[in-house]
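Colleague: Structure, please.
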Amino acid sequence: MGWLFWALLSAGFAAATAILAKIGIAGIDSNLATAIRTTVILVFTWAIAIGLGKHGEIAQIGRRSWVFLVLSGVATGLSWLCYFRALQLGPASSVVPIDKLSVVIVILCAWLFLGESMTPMKLAGGGLIAMGALVLAFA
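Modeller: Here you go, the predicted structure:
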């Protein structure tokens, strides 16, 4: 199974996350909701890593990887805190499209910092995603 299969699964689970989170945060603090969600993810992902026997590879991770994984974790935590607060304050059908503007930001950052190609099709697709997100969010 290639990247497209896993990306489609990710999209499906992300959609479920938004709907389940919107229902789950009703009447509770969004930061507490994020903490609960993060705890579940922590237990779940460590159970998978241990179950697959991958936890033993932790000693082989280099310093650079540690730094970027920790920074990624901080960015994820901040993203989730903001996302849950936005979901608490606004409709899921508006919050989620704005959140998905991250796709456009990734396209630009991958080009600027990772040396990925910027093609006319990527520019057009990114532009359409941005316009679509804005139309969906404010329609």
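Colleague: make it CA atoms for all contacts and neighbour counts henceforth
Modeller: OK.
Colleague: Quick check: the gap between the residue nearest the centre of the chain and Ile19.
Modeller: By CA atoms, centre = their mean, the chain has its centre lying nearest to Thr76, at 6.9 Å. Thr76 sits 19 Å away from Ile19, going by CA to CA, to the nearest Å.
Colleague: compare with the first, here's sequence two:
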Amino acid sequence: MSTWLLYAILAAVSAAMVSIFGKVGLQNIDANTATAVRAIIMAIFLIGVVAYEGNLSKMPEIIGEKKTFLFIILSGLAGATSWLFYFLALKVGKVSQVAPIDKFSVVIATILAVIFFGEKLSMLNGIGVALIAIGVVLTAL
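Modeller: I've put the predicted structure just below:
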């Protein structure tokens, strides 16, 4: 199995657990506050991972690269808004509907990658993305 595939599968399993744990945890609290607490926990965990790897000294390097840092900031803001909306949707909706609709991001990201990066899709890839879009519509109904 390719390394990227293993990591992608682990990411999918982890993301699924975000939905399950989040839905249980959101029952009696504000979704935005829960998202903030989640972000703090994630930051502490990730700083621990970077420290364990011995890469804390590389942080100023990222901050020093203006373009890189700008896009890391924009990515962080996009991620934060995604989390806010995701937890708000989970608070009031069903996991079985919210999670698949959230995965419409796969379709949007693929389209944007074609437009901005010139990535090419094979016929099989295109069919797969179209099926994801159809699946999103079907789960929303």
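Colleague: TM-score of the superposed pair?
Modeller: After superposition, the two chains reach a TM-score of 0.95 (TM-score structural alignment, normalised by the length of structure 1), with 138 aligned residues with a CA RMSD of 1.1 Å.
Colleague: circling back: where does the residue nearest to the centre of structure 1 fall, secondary structure wise?
Modeller: If you go by DSSP states H and E, Thr76 of structure 1 is part of helix 63-89.
Colleague: After superposing, tell me the mean distance of that helix to structure 2.
Modeller: Compared with structure 2 after the fit, helix 63-89 of structure 1 shows a mean deviation of 0.4 Å (mean CA distance after the TM-score superposition for structure 1).
Colleague: Could you look up the next helix or strand downstream of that helix?
Modeller: Taking DSSP H and E, what comes next after helix 63-89 of structure 1 is helix 92-99.
Colleague: residues in structure 2 matched by that following helix, start to end?
Modeller: The aligned range for helix 92-99 of structure 1 in structure 2 is 95-102, by TM-score structural alignment.
Colleague: ok now that stretch, how far from the chain's centre?
Modeller: Relative to its chain's centre, stretch 95-102 of structure 2 lies at 13 Å (CA atoms, centre = their mean, to the nearest Å).
Colleague: what's it in contact with?
Modeller: Contact partners of stretch 95-102 of structure 2, identified using CA atoms under 8 Å, 6 or more residues apart in numbering, comprise Ala16, Ser19, Ile20, Lys23, Tyr86, Ala89, Leu90, Gly135, Val136, Val137, Thr139, Ala140.
Colleague: again, 7 Å this time
Modeller: Identification of contacts with stretch 95-102 of structure 2 by CA atoms under 7 Å, 6 or more residues apart in numbering yields Ser19, Ala89, Leu90, Val136, Thr139, Ala140.
Colleague: What's the PyMOL line that selects buried ones from those?
Modeller: This is how PyMOL selects the buried members of these, with burial counted by 16 or more other CA atoms under 10 Å:
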select buried, resi 19+89+90+136
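Colleague: list the contacts for Trp83 of structure 2?
Modeller: Trp83 of structure 2 neighbours (CA under 7 Å, 6+ apart): Thr35.
Colleague: how near is it to Val37 of structure 2?
Modeller: Distance from Trp83 of structure 2 to Val37 of structure 2, by CA to CA: 11 Å.
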